[in-house]
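[1] Here you go, sequence then predicted model.
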Amino acid sequence: MVEHRMIDVNGVRLHIAEEGEGPLVVLLHGFPESWHSWHHQFGPLAAAGFRVVAPDQRGYGRSDRPAEVSAYSILHLVGDVVGLIHALGEEKAFVVGHDWGAPVAWHTALLRPDVVRGVAGLSVPPPFRGTRPPLAVMDERFDGRFYWNYFNQPGVADAEFAQDTRTTLRKFFYMASGDAPGAGAGNQPLIDPGQGWLATMTDPEILPDWFTEEDLDELTESFSQGFTGALNWYRNIDRNWELTAPWHGAVVRPPALYVYGDRDPVPAFPGTPELIAALPDLMPNLRRKPVELAGCGHWTQQERPREVNAALIDFLTELA
């Protein structure tokens, strides 16, 4: 049974959900999500002999939302994971992340391999730092219309998404799912600054089978205080590039697993297909070739829980 509590970590209070006993597995959600995005994983992983913990990361759900944009850098986020592992009485853990949670998981393994028994990323592949600030690259490539650039306009996306939180989330989850027409066709998430993003998204009459009204209720409640904390992660993209300069050219060395859907728009971002193809050569401890899930969109562990659980359990039990 999943239990909930608050825990002090790295100067903030985080809400965590936990179940099971055994080696610690930390599950890190993405945007716009919460601990609940892992609800299909708790039971199977706990039954397989693991202690499963999923926090609402800083800026999300019931966890603290620091006011300063700079408080959401990748170093803060990795610090939260390391602090959480130690606050739970462990020296090491398996770290698994999806969407934004994946870069946090990968960077935890990159910066603190001593505390990571194994790392898995869903949707977003391991980080290989580019030679230029990412926002400038995307601004030039897409004339300022890429969603990262839109999210970096102070208060703009915050206001748009908060007008009707439930509708915002319903549109987001359908738009990036494998159920949406044209999903995975290489269409980039571009936004007309004068129109906003939601106006171009389909509002589905019926939710996909894997995303229930109860799931939407849970998610809507977690964003009852708005989207600013979550959007502040994007407002640190260039700062993260600056902060990680000492690790330029470094690779993730703990045992690793990468899983993605073939209808997910993220693996189709510029340069990402080539990176995924090269991962077996770039990652010294990638335990198997990248796992591609047919017909799966962005919400990997929710759209394909059976396949994701099987891949995670195989990976974790091999290393436990």
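    Arrived safely. Numbering: from 1, shown residues only.

[2] Every contact and neighbour count from this point should use C-alpha atoms.
    Noted.

[3] Okay, buried residues for stretch 261-275 please.
    For stretch 261-275, burial by neighbour count (16 or more other C-alpha atoms under 10 Å) applies to 261-268, 275.

[4] From those, which land in strands?
    Applying DSSP state E to those, the entries found in strands are Gly261.

[5] Secondary structure of Ala105: a helix, I assume?
    Yes - under DSSP: H, G, I helix; E, B strand; the rest coil, Ala105 sits within a helix.

[6] Could you check how many residues crowd around it?
    Neighbourhood size, Ala105 [other C-alpha atoms under 10 Å]: 27.

[7] Quick check: chain neighbours aside, which residue is closest to Phe315?
    Excluding its sequence neighbours, the residue lying closest to Phe315 (C-alpha to C-alpha, 6 or more residues apart in numbering) is Leu257, at 7.3 Å.

[8] okay, now the one to match up with it:
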Amino acid sequence: MAGQFGYDETTRSAIVEGLAIHYHEAGDGPVVVLLHGAGPGVSGWGNFAANLPVFAASHRTLIIDQPGFGSSDRPDHFDGDYFSYSARIVKGLLDQLGIDEAFLVGNSLGGGVAARFALDYPDTARALALMGPGGFTAHQFIPEPTLGHERLYRFFESGETREALAVFMRGMMFDPSLVTDEMIDDRYRRSQLPDTSSFFTQFRESFVEPANIEKTQLWRFASQIEQPSAIIWGREDLVNPWDGALFGFSQMKNASLHVLAGCGHWAQTEKFDEFNEICLNLFARQR
């Protein structure tokens, strides 16, 4: 993507809690924060680059590489669960930038971080768009681990091969042809950077540590989320199947549920127009 919304033109960095946090910024107006998902080699740009011009047309838009991902530093250690840790880092970045309020959009892991952010910093979170959010799924019909998570585990068990990553990534989409070789190559290259494997081990362990488990089950706290929210789910999501939305949605005070047919785990890509419209309409109603 060239011009004012290109990678280099929008790249920024700030030090938060001793880590260099990489992000992209474009546009003016109310602030929108876009938070990427997890998985090997993921980055904010990889998840949301195409959406940036749409959001930046009416909003000051930040795409943040969460700590340990993309071009942000990998922490040697962090306390507690990753949802809480990343939410704190995002809050620290917003404080540095003088941002008092923001709309938060999160995909998968980013959805979990956005939900935790709203719980921990309710005065800063104006509204939430949660897309297949991690930690929010209380499955009614689908056994765990889900097929998407099984494919992720196989990547690590395979010795982190490109072929296993390709299987995992193509499973993110209802239409796997949308996952290009270029996308796979970029994710695989990033997944092999120094310290990535050790960070990912710490990242995964933070969700299964006995002291953290209840806090990472964000559906337990759904009734405490008071911000206007749009819950967006692909009907064919194999990572976090959409039936997991039902309990959390039923508990939220001010939420709408959008289940998109012919869509996997990356609604921002597969249902580009619908996703953008849902988010922007949500934001417009808060003015």
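    Structure's in. What do you need? These figures come from a predicted structure and were not determined experimentally.

[9] TM-score of the superposed pair?
    Once superposed, the chains reach a TM-score of 0.80 (TM-score structural alignment, normalised by the length of structure 2), with 268 aligned residues with a C-alpha RMSD of 3.2 Å.

[10] What does the residue nearest to Phe315 of structure 1 correspond to in structure 2?
    The equivalent of Leu257 of structure 1 in structure 2 is Ala230 (alignment by TM-score structural alignment).

[11] how much space between that match and Asn276 of structure 2?
    In this view, Ala230 of structure 2 and Asn276 of structure 2 are 12 Å apart by C-alpha to C-alpha, to the nearest Å.

[12] Please apply the same query to Glu270 of structure 2.
    In this view, Glu270 of structure 2 and Asn276 of structure 2 are 11 Å apart by C-alpha to C-alpha.

[13] More neighbours: these two, which one.
    Taking neighbours as other C-alpha under 10 Å, Glu270 of structure 2 and Asn276 compare with Glu270 leading, 20 against 17.

[14] Tell me which residue of structure 1 matches up with the more buried one.
    Taking TM-score structural alignment, Glu270 of structure 2 has Glu303 as its aligned residue in structure 1.

[15] With adjacent residues omitted, what lies nearest to that match?
    Trp210 (5.8 Å).

[16] now swap in Cys279 of structure 2 and tell me
    Among residues not flanking Cys279 of structure 2 along the chain, Ala129 sits closest, at 6.3 Å (C-alpha to C-alpha, 6+ apart).

[17] Kindly report the same for His40 of structure 1.
    Nearest non-adjacent residue to His40 of structure 1, counting by C-alpha to C-alpha, 6+ apart: Pro305, 6.1 Å away.

[18] now swap in Val78 of structure 1 and tell me
    Nearest non-adjacent residue to Val78 of structure 1, counting by C-alpha to C-alpha, 6+ apart: Thr108, 5.3 Å away.

[19] helix or strand for the one you found, which one?
    helix 101-111 (DSSP states H and E).

[20] Please apply the same query to Ile89 of structure 2.
    Assigned by DSSP H and E, Ile89 of structure 2 belongs to helix 82-96.

[21] And that helix, what does it pack against?
    Counting contacts by 3 or more C-alpha pairs under 8 Å, 6 or more residues apart in numbering; DSSP states H and E, helix 82-96 of structure 2 packs against strand 11-16, helix 109-120, helix 196-208.

[22] follow-up on the earlier one: how many other residues sit next to the residue nearest to His40 of structure 1?
    Look at Pro305 of structure 1: counted by other C-alpha under 10 Å, it has 18 neighbours.

[23] now do the one 10 residues further on
    Here the number of neighbours of Phe315 of structure 1 (other C-alpha under 10 Å) works out to 19.

[24] Next: Met131 of structure 2.
    Other residues close to Met131 of structure 2 by other C-alpha under 10 Å number 29.

[25] Just tell me what it corresponds to in structure 1.
    In structure 1, the residue paired with Met131 of structure 2 according to TM-score structural alignment is Leu122.

[26] Who are the contact partners of the residue nearest the centre of structure 2?
    Computing the C-alpha centroid of structure 2 and ranking residues by C-alpha atoms, centre = their mean puts Gly110 first, at 2.3 Å. Taking C-alpha atoms under 8 Å, 6 or more residues apart in numbering as the criterion, Gly110 of structure 2 is in contact with 34-38, 133-134.

[27] which among those gets closest to Met173 of structure 2?
    Distance to Met173 of structure 2 across the contacts of Gly110 of structure 2 (C-alpha to C-alpha) is lowest for Gly37, with 13.9 Å.

[28] so who does that closest one touch?
    Contacts here follow C-alpha under 8 Å, 6+ apart; on that basis Gly37 of structure 2 touches 43, 47, 106-111.

[29] Now flag whichever of these is closest to Gly159 of structure 2.
    The closest of the contacts of Gly37 of structure 2 to Gly159 of structure 2 turns out to be Ser43 (C-alpha to C-alpha; 21.4 Å).

[30] how far apart are the helix or strand hosting the residue nearest to Phe315 of structure 1 and its match in structure 2?
    Leu257 of structure 1 belongs to strand 256-261 when assigned by DSSP H and E. Here the mean offset of strand 256-261 of structure 1 against structure 2 after fitting is 0.6 Å, by mean C-alpha distance after the TM-score superposition for structure 1.

[31] show me where structure 2 has helices.
    All helices of structure 2, identified by DSSP state H, fall at 7-10, 44-48, 52-56, 82-96, 109-120, 147-157, 162-170, 181-191, 196-208, 213-216, 245-251, 267-270, 272-284.
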